[in-house]
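S.K.: 3D, please:
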Amino acid sequence: MIRNPILPGFNPDPSICRVGEDYYIATSTFEWYPGVQIHHSRDLVNWTLVARPLNRPDLLDMRGNPDSGGIWAPCLSYADGLFWLVYTDVKRLEGSFKDAHNYITTCDRIDGDWSERIYVNSSGFDPSLFHDENGRKWFVNMQWNHRGTGTGRNPAHDAFDGILLQEWNPDAGLTGEITNIYPGTERGLTEAPHLFKRDGWYYLTTAEGGTGYEHAVTLARSRDIRGPYETHPAAHVITTRDAPDHPIQRTGHGQYVETPDGAVYHTFLMGRPLPGRICPLGRETGIERCVWGADGWLYLEEGGTVPREEVPAPKGAERQAAKPIIRDFADGTLPDEFQWLRTPYPDRLFRVEPGSLILTGRESIGSWFEKSLVARRQEHHAYRAETTLDFAPEHYQQAAGLITYYNRYKFHAAFVTDDGAGVRVLQVLSCHDSYPGGALKPLGPRAKLAEGPVQIAVEVDGLTQTFLYRQNDSAWQPLGAPLDASPISDEGAPGEHQSFTGAFVGMVCFDTSGAGREARFTRFAYAGQGAA
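M.R.: Below you'll find the predicted structure:
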């Protein structure tokens, strides 16, 4: 059986493609670098991260991008002996405008060096590329209407103005007329278009209802690629809007795929809320088995629109159990699960030496440019992470430690710093939606440290987290009282439609004096508690 989610933790907007016996899923990474995660599987059950292709300046530079900007909704396809990756780099997302630029890059190997990006357009986000059987290629994306007079149907979001289609050629770029092929349903906020063809029909998958609890996968079809498109008899193939007690929620934004023997599946974005509808793991990737009805429409295998937690796999496979991950950086490389923020020049932020990850203190945690933070996704509702840190601050403007992080105004961190009087201390600093409008909040007592390295841990259990510390292999001690972890979630302010990523845990260092003080981390461990 396949157990949802297949990609736990922050892995939204899944675009799936099959090449022979191999399946690949590309997901959004927003402001995290390198851009786009691509996972591989041969059984739809077990998935391995194999590439983050947008890994150099000529493909992606997000310095200055806002929180939840950056890479939105990639589309991965395979044609003409190449993998094709279409993606959006969002430079602004608040207010009436969306500065969203769409690009294409290709590679003959999923884990190879991808070609320099080709600019396509900026008329809207969520682009995808459809390779027709006659060799023609078609580019689709949602259209953004900054005037707020579009077809979105939701008064708060009527800037959504339908799905645009235009022919695209690798040599000539976009050519021919632009056609608005689909305005969407009454659910509104129509986005995430993907085309596929079957039995002479062009099928258009879209996402509707926003990224929250109204979310849905909508299907339409036409005999002509330019339309008109008729909507599915049930409108939505996947949605959990009317199943509020189901453990899987926020379902939408996915793509159709067939197995070599003709079984059909559809990926979808999903969330697993804790009480109070809080999703610290962000938007994850799920998959459902589907069937084709006698009417030529796609339906979930067991009917209805609510996806299952367990789904039959296309062939026998056993899900590999997750194991605790311990990193000692012995081979001098950054482990695959870690990312940093925005910049294509990571050597300014960190370096890896055999046995150590060394962070160079740069700008504050609120920076959109150079922030020395290296972290991994939270993949479990309960987990423990710990690190070993050697850091000697000379001033209170220098700090390093362990952080649970969503974005620049939603985090808890246990920092080694100077207390302003030359004493090295360990102190919790937090933001509860007050940053940048308010001050950082020190929580709990300071712990005076002896010389030498310090071990810092965090234990997260649902919506509660506790920092702990020790030195010289002494007993672990809590650093202050348990903390409210709910702000480190999608639903923490400013709320739905503005927070699109997920919780991370990792290592951080800043030096707002400009001296570039270094922090040496010699170990990092992560262990999930219970099911993923």
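S.K.: contacts, neighbours, all on C-alpha from now
M.R.: OK.
S.K.: which non-adjacent residue is nearest residue 376?
M.R.: Using C-alpha to C-alpha, 6 or more residues apart in numbering and skipping residues adjacent in sequence, the residue nearest residue 376 is residue 338, 4.7 Å away.
S.K.: which ones are touching the one you found?
M.R.: Contact partners of residue 338, counting by C-alpha atoms under 8 Å, 6 or more residues apart in numbering, are 374, 375, 376, 377.
S.K.: what do you get for residue 457?
M.R.: So residue 457 contacts 384, 385, 386, 387, 402, 467, 468, 469 (C-alpha under 8 Å, 6+ apart).
S.K.: next up, for comparison:
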Amino acid sequence: MKISNPVLPGFNADPSMIRVGDTYYIANSTFEWFPGVRLHESQDMIHWSLIPSPLTRPEQIDMRGVPSSGGVWAPDLSYADGKFWLVYSNISMVDGAFKDGTNYLVTAEDIRGPWSDPIRLNFTGFDASLFHDDDGRKYLVQQTWDFREYHHPFDGITLTEFDTSTMTLKPETARTIWRGTKAKLVEGPHLYKINGYYYLFCAEGGTVYTHQESVARSQTLEAMSFEGMPSNPFITNFDTPDSYLQKQGHGALVNTPSGQWYYASLCARPWHHDNEPAYDPRGWSTLGRETSIQQVEWDDDGWPYIVGGHGGQRYVDAPRDGIATDVPSHHNQHDEFDSHKLDLNWNTLRVPFTEKMGHVGDGELVLHGQGSLRNLFDLSLVARRWQAFNFDSHVYLEFNPTTYMAMAGLTNYYNDFCWSWIYVTWDEKRECRVIDVAQNNRQTYTTFLQDKAIAIPDGISGVWLKTKVRTQSYTYEYSFDGENWHEIPVQLDAALLSDEYVNQTYGGFFTGAFVGLACVDVSGYRADARFKHFDYKEQNDTL
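M.R.: Predicted coordinates for the structure are as follows:
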């Protein structure tokens, strides 16, 4: 049996993997998307089931107004003392010298909850993790952010003892234990105690094509006591540009019941336009940062290494003691909206799905028109990840606007800067509903059909809207009967929905493309849109 990487395709970044008994769990970053922290479980490391997220209440994570790629950064999942511990950041600034935010802790006896209200820890820096030592003491390990312009902003790894009797940190114990290698940008620390050594795994090089993971160790937790592994980096694709997987680095180590070791890492799979070189730029990652798993062994000096080389492998031997996991495919999705709860694949931005946004059940998803798709506060958008380079997605929409300020439709969305959609609105000159396509490219909004928007005939209660994504580009279609489809002659560049494109002008490029359903009414009268029969179906991949 083989692990096929990535094991979690589509935006599933910064994996924190643990094992409890014979079950493995992975927690991933969600940034501004709600609910906070994405969880999967498996017993064979091959097949993974999506399970409910731990941060489902605004009291646990308040992201209203946070910038794109703010919010939940690098959660750390651990298990000790008969319960699960989850540390996470809520980052409120992305660009510039400051990275304002707060680190929190929640706990649960069952991975499916209920999860506690949050305990405020500190900030100091992001990517915080909780280390449970074998003597019962606990420590917060975190990247340290230095805002001073005359210092490097990544100021090493800080260790601070956590007092379980008061559930607070002891700031007087804080010390820097390692400053990383020459690659700089040391972050994402995870600490392990193995055979008498404390092993520190850290990401370096930035979460781009220079990304890597480095390892250091020490026999104590004293300040600056850690020495780097002579063969660092532990994993990287900086020098393997032809590898199927790229950007591997930030992740977590886990062992199996029989003593095998594995490492879960973020990764990416970039593609190129036909007229672009393969290496510079290395490509466009529309699926964002995904999760891969590599096998780990140890050398005679007690240092870890990736089996097959530090570039990793697409196919990896699965644990010999894994328990076959029967998992229904979550890559395709058909939703009739019969349930009064959103399917686990759906996400909203910054806030939970409540009656202010709409309601679901009895065969429809109703969205109340709120702000534009650039709005960071009041937005009616329900979306799911792109998890393949090629897919079709369609939905049936009933919407009766009376002003051009009211719009509803199907969107392909990266963040508030970069998105497009096919939508229904009102044409006041023709006095009828119309279908149009528009794109927001950074600060420029372009309506493609304008006065040639497709008129919806009288007597048509609703329309079918579709998108076809084909790796490098995507299109939109419409139908009045659900059988005869008409392609709108606008082909859009998928690169605009990639990490690399966003990174050209903005410091928060950490998520991935989504396909979703949205209703906008900037007139303020909250026009209702009714969505039915949503479908997301993957086609043959090209990568």
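S.K.: and the gap between the equivalent of residue 459 of structure 1 over in structure 2 and residue 325 of structure 2?
M.R.: Per TM-score structural alignment, the equivalent position to residue 459 of structure 1 in structure 2 is residue 468. Using C-alpha to C-alpha, to the nearest Å, residue 468 of structure 2 is found at 32 Å from residue 325 of structure 2.
S.K.: higher neighbour count, those two?
M.R.: residue 468 (19 against 15; other C-alpha atoms under 10 Å).
S.K.: confirm the more buried one sits in a helix?
M.R.: No. Judged by DSSP: H, G, I helix; E, B strand; the rest coil, residue 468 of structure 2 forms no part of a helix; its state is strand.
S.K.: grab the nearest non-local neighbour of the counterpart of residue 534 of structure 2 in structure 1.
M.R.: In structure 1, the residue paired with residue 534 of structure 2 is residue 524, using TM-score structural alignment. Setting aside the residues directly before and after it, residue 524 of structure 1 is nearest to residue 387 in space (C-alpha to C-alpha, 6+ apart), at 4.4 Å.
S.K.: what's the burial count for the aligned residue in structure 2 for the one you found?
M.R.: Counting by TM-score structural alignment, residue 387 of structure 1 corresponds to residue 395 in structure 2. Applying other C-alpha under 10 Å, we find 24 residues neighbouring residue 395 of structure 2.
S.K.: confirm residue 501 of structure 2 sits in a helix?
M.R.: Yes. Assignment of residue 501 of structure 2 by three-state DSSP places it within a helix.
S.K.: identify the residue of structure 1 aligned to it.
M.R.: By TM-score structural alignment, residue 501 of structure 2 lines up with residue 492.
S.K.: please identify the helix or strand for the closest residue to its match other than its chain neighbours.
M.R.: Among residues not flanking residue 492 of structure 1 along the chain, residue 486 sits closest, at 6.6 Å (C-alpha to C-alpha, 6+ apart). Using DSSP states H and E, residue 486 of structure 1 maps to neither a helix nor a strand.
S.K.: contacts only, for residue 486 of structure 1.
M.R.: 278, 280, 463, 464, 492.
S.K.: just the buried residues of those residues.
M.R.: Buried members of the contacts of residue 486 of structure 1, scored by 16 or more other C-alpha atoms under 10 Å, are 278, 280, 463, 492.
S.K.: distance of the spatially closest residue to residue 98 of structure 2 that is not a sequence neighbour from residue 500 of structure 2?
M.R.: Distances taken as C-alpha to C-alpha, 6+ apart put residue 147 closest to residue 98 of structure 2, at 5.5 Å, once the chain neighbours are dropped. Separation of residue 147 of structure 2 from residue 500 of structure 2 (C-alpha to C-alpha): 24 Å.
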